[in-house]
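Peer 1: based on what follows, work out the 3D shape:
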Amino acid sequence: MRDDMEREYVEYFQPRLPQLHRLAVMLCGDADRADDIVQATVTTLFARWRQVRQVDNLDAYVRRSVVNTFLSERRRFWFRVVLTETLPDRPAVTGQPADERLEIRAALRTLPPKQQAVLVLRFLCDLPVGDVAELVGCSPGTVKSQTSDGLAKLRRKLGVLAPVGGEA
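Peer 2: Have a look, this model is predicted:
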């Protein structure tokens, strides 16, 4: 019986790991930290797989677990520890100038964790307000206010003018 559950676990997670890693990278902005977030999430879910596998919407549950792991990691003291002064070289991603992308990522990391998660889920993952509210564990109104406040902070940080008409 244990072998069947382990096989079921592996069959579920193996095709989803790249998607979970992509979500974690978008949340934290670092592929190595994303690996840690995904590993912590899947390890926790493995320990509770007997109960977790019976959830109605398992994909949404797992995504929310990744978001929760990211948010709880940001609360820990060790998150603030910087081990090196320079980042390793990374290959450039096409589509946006590297310096602009780095500026946006740096500005995004200055936001509170929940605001950061809301902006990433809304604009990088292109999720609707209701789905983001469910993933982050708050009301749709909170998602809207976190989005508005987060965008305003990013605009101030980046020196970008607000859109005409005050739209966020």
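
Peer 1: CA only for contacts and neighbour counts going forward, please
Peer 2: Fine.

Peer 1: now for Trp33: which residues touch it?
Peer 2: In this structure residue 33 is Arg, not Trp. Val25 (CA atoms under 8 Å, 6 or more residues apart in numbering).

Peer 1: gap between it and Leu23?
Peer 2: Distance, Arg33 to Leu23, using CA to CA, to the nearest Å: 12 Å.

Peer 1: what do you get for Gln51?
Peer 2: Distance of Gln51 to Leu23, given as CA to CA: 24 Å.

Peer 1: of the two, who's got more company?
Peer 2: When Gln51 and Leu23 are compared for neighbours, Leu23 comes out ahead with 21 against 10, by other CA atoms under 10 Å.

Peer 1: which residues does that one contact?
Peer 2: Residues in contact with Leu23, defined by CA under 8 Å, 6+ apart, are 66, 125.

Peer 1: second input sequence below; structure requested for side-by-side comparison:
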Amino acid sequence: MDAVLTVAERTRVEATPDFDEWVAARGLSLLRLAYVLTGSREDAEDVVQDALSRALPRWSRISGLADPDAYVRRMVVNANVSRWRRTRKRETPRPVPDGALVVTGIALEDHDALWRACRRLPDDQRTAIVLRYYEDLGYAEIAEMTGVREGSVRSRVSRGIAALRAELGEDDD
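Peer 2: Take a look at the predicted model:
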């Protein structure tokens, strides 16, 4: 027997994007975020795969949220945090592929130096800086996504920026 849907339920069902369509539209954005968080294409792919494999069985609930993109971005951040907690002691640096990330407004040499300096930051500082400046999130949003207090996020960003400035030889001005 067919169930009768209310207008609100019908609108929600019609507005709910199919998981495959949503991934096709948002997958590259998630991969870029994960790449900036991890610094490695392989790790980024693993992090996104983990997040999406957890999102798929819950997609009917996630797609009904006001901002499913934000929810899945948080899943990517959480998957990355879980990954670096597991591998913190076994991490080995890898070279950054040529042309991996394009930043406008700075010379290529400066971009490479900045990226290498970011890779040397502790994972928690790098995550906070990426979410603050790459994803343009506020401190409260970052705190909620990473599960730490807002003061800790501010401290991580501040310490990370100070470390970058010291390594790149820039003044605090």
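
Peer 1: give me the element the residue nearest the centre of structure 1 is part of.
Peer 2: Geometric centre of structure 1, nearest residue: Leu27, 2.8 Å, by CA atoms, centre = their mean. Using DSSP states H and E, Leu27 of structure 1 falls within helix 17-28.

Peer 1: tell me the average deviation of that helix from structure 2 after fitting.
Peer 2: When structure 2 is overlaid, helix 17-28 of structure 1 sits 1.5 Å from its aligned residues on average, using mean CA distance after the TM-score superposition for structure 1.

Peer 1: give the buried residues for the helix or strand following that helix.
Peer 2: Per DSSP H and E, the first helix or strand lying C-terminal to helix 17-28 of structure 1 is helix 31-47. The neighbour-count check on helix 31-47 of structure 1 (16 or more other CA atoms under 10 Å) flags 33-35, 37-42, 45-46 as buried.

Peer 1: next, the angle from helix 31-47 of structure 1 to helix 17-28.
Peer 2: Counting by axes from the mean of the first three to the mean of the last three CA atoms, to 10 degrees, helix 31-47 of structure 1 lies at 120 degrees to helix 17-28.

Peer 1: how far apart are helix 31-47 of structure 1 and its match in structure 2?
Peer 2: Relative to structure 2, helix 31-47 of structure 1 is 2.0 Å off (mean CA distance after the TM-score superposition for structure 1).

Peer 1: touching, the residue nearest to the centre of structure 1 and Leu71? I think so.
Peer 2: No. With contact defined as CA atoms under 8 Å, Leu27 of structure 1 does not count as touching Leu71 (9.3 Å).

Peer 1: if I look at these two, which residues touch both of them?
Peer 2: Joint contacts of Leu27 of structure 1 and Leu71 (CA under 8 Å, 6+ apart) are Ala117.

Peer 1: counterpart of Glu8 of structure 1 over in structure 2?
Peer 2: When structure 2 is aligned by TM-score structural alignment, Glu8 of structure 1 is paired with Asp18.
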